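**Q** Sequence and predicted structure are below.
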Amino acid sequence: MNQFDDWKKNLDRFFGHDFWGDFEGLVKPPLPQMNLYQYDNELLCIFNIPGLKDLNKVDVYVNHATLEIRGIVEINQKGGQQVKGEIMEGTFDRQVDLPYPVRSDKIQASYKQGLLVVQLYRLISDANQKNRIQITNLEED
């Protein structure tokens, strides 16, 4: 593993930036896996988190047009030696850039059958709305 880290550092040094970071998502997919569905004024984010027993071990944060999910999945298999490991276990932290800003006051999250579903709603800005301004007459006697 140490040789791999040295190889990564040499590539980064040679190309002058985070060369490996551009390809890391291809080699190691971001976890937890997710699907994002976009509707006119709604986003539905579905995360694959099998084995989650304590919902207090997952945090969901929304900031304008970014969704972040952090947590811990503990399988707690006692005895034996793991020969192959494909199921997500341990801590995770994933940030997702959303296609548009969302409301922070209207977020719903639920967990069922290994799927965490986060429902978000588009932030509709009143910036384009015209507001008539009352004019005060300062020339009245």
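**A** Sure thing, it's come through. Residues are numbered from 1 along each chain as shown.
**Q** Only C-alpha atoms from now on, for both contacts and neighbour counts.
**A** Will do.
**Q** Which strand runs longest in the protein?
**A** In the chain, with assignment by DSSP state E, the single longest strand is strand 102-112.
**Q** What helices and strands are in contact with that strand?
**A** Based on contacts counted as 3 or more CA pairs under 8 Å, 6 or more residues apart in numbering; DSSP states H and E, the elements that strand 102-112 packs against are strand 115-122.
**Q** Please enumerate residues in contact with the strand it packs on?
**A** 41-50, 100-103, 106-111 (CA atoms under 8 Å, 6 or more residues apart in numbering).
**Q** Could you pick out the buried ones from those residues?
**A** Buried by 16 or more other CA atoms under 10 Å: 42-50, 100-103, out of those.
**Q** Closest to residue 81 out of those residues?
**A** Nearest to residue 81 among the buried ones among the contacts of strand 115-122, counting by CA to CA, is residue 50 at 20.7 Å.
**Q** isn't that closest one right up against residue 114?
**A** Yes: applying CA atoms under 8 Å, one finds residue 50 in contact with residue 114, separated by 4.2 Å.
**Q** can you give me the strands for this protein?
**A** Using DSSP E, strands in the chain cover 34-38, 42-48, 58-63, 66-73, 90-97, 102-112, 115-122.
**Q** what's in contact with the longest strand of the chain?
**A** Counting by CA under 8 Å, 6+ apart, 62-65, 116-123 sit against strand 102-112.
**Q** hold the first one in mind and look at this next one:
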Amino acid sequence: MDSWSKMMDWKQMADKYINQNFFPNQQENEKSGPKVNIYESENELLCLVSLPGLKNIDDVEVYVYKSSIKVIGNTTIHTHGMSLKQNEIFQGRFEREVTLPYSVREDPIEAYYQKGILYIRLYRLLTDDRSKKKVEVKYYPD
């Protein structure tokens, strides 16, 4: 048995003994939800969310607000009677919120799911950052 296997056995015993995860930061990262990649062009963002095991598109909800995106859902990977020995692929209920590099428009937003990846296409909210200009009103008597 190698050193890594011994350490993992020890960790499992420690987790069982204290009835919680002995290395909470590692567990927190694993359970934070699916992985997200964000790609940017001049006026567009493409968010890719890794969702293997999504059986029904109704099991995922996407919310966009200003400069953030929230994905809520549930993924399940069925292994037909086998027990889990190593867990790296996220599965289960999740709620993942990601800050975007800039504010995005409410419309159009395109989202589709293909081969385990949720694709969300967003467009930059173009705003005019110029300050308001006060217009001087002149009075001309009759």
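**A** Sure, I can see it. What you see is a predicted model; the values in this text were computed from it and never measured.
**Q** TM between them?
**A** Remark: TM-score between the superposed chains equals 0.71 [TM-score structural alignment, normalised by the length of structure 1]; 126 aligned residues with a CA RMSD of 3.2 Å.
**Q** Residue 20 of structure 1 is nearest to which of the strands of structure 1?
**A** Using CA to CA, the strands of structure 1 put strand 90-97 closest to residue 20 of structure 1, at 18.7 Å.
**Q** just checking, what packs against the closest one?
**A** When contacts are defined as 3+ CA pairs under 8 Å, 6+ apart, strand 90-97 of structure 1 packs onto strand 66-73.
**Q** From residue 19 of structure 2, how far out is the residue nearest the centre of structure 2?
**A** Per CA atoms, centre = their mean, the C-alpha nearest to the average position across structure 2 is that of residue 96, at 4.2 Å. Separation of residue 96 of structure 2 from residue 19 of structure 2 (CA to CA, to the nearest Å) stands at 26 Å.
**Q** residues near residue 75 of structure 1, how many?
**A** Neighbours of residue 75 of structure 1 under the rule other CA atoms under 10 Å: 14.
**Q** my guess is it contacts residue 53, does it?
**A** No: if you go by CA under 8 Å, residue 75 of structure 1 and residue 53 don't touch, sitting 9.2 Å apart.
**Q** what sits against the residue lying closest to residue 101 of structure 1 once chain neighbours are set aside?
**A** With CA to CA, 6 or more residues apart in numbering as the criterion, residue 101 of structure 1 has its nearest non-adjacent residue at 4.2 Å, and that residue is residue 65. Residue 65 of structure 1 makes contact with 97-102, according to CA under 8 Å, 6+ apart.
**Q** and what of residue 141 of structure 2?
**A** Contacts of residue 141 of structure 2 by CA under 8 Å, 6+ apart: none found.
**Q** picking that back up, just put the strands of structure 1 in TSV and tack on distance to residue 135 of structure 1.
**A** Formatted as TSV, the strands of structure 1 follow (distance: least, CA to CA, whole Å):
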stretch	distance to residue 135 of structure 1
strand 34-38	43
strand 42-48	39
strand 58-63	38
strand 66-73	41
strand 90-97	43
strand 102-112	33
strand 115-122	34
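**Q** For residue 80 of structure 1, find the nearest of these.
**A** strand 90-97 (18.1 Å).
**Q** what stretch of structure 2 lies opposite that closest one in the alignment?
**A** Counting by TM-score structural alignment, strand 90-97 of structure 1 pairs with residues 92-99 of structure 2.
**Q** What of stretch 107-122 of structure 1?
**A** So stretch 107-122 of structure 1 is aligned with residues 109-124, judged by TM-score structural alignment.
**Q** same deal with stretch 47-61 of structure 1?
**A** Under TM-score structural alignment, the match for stretch 47-61 of structure 1 is residues 49-63.
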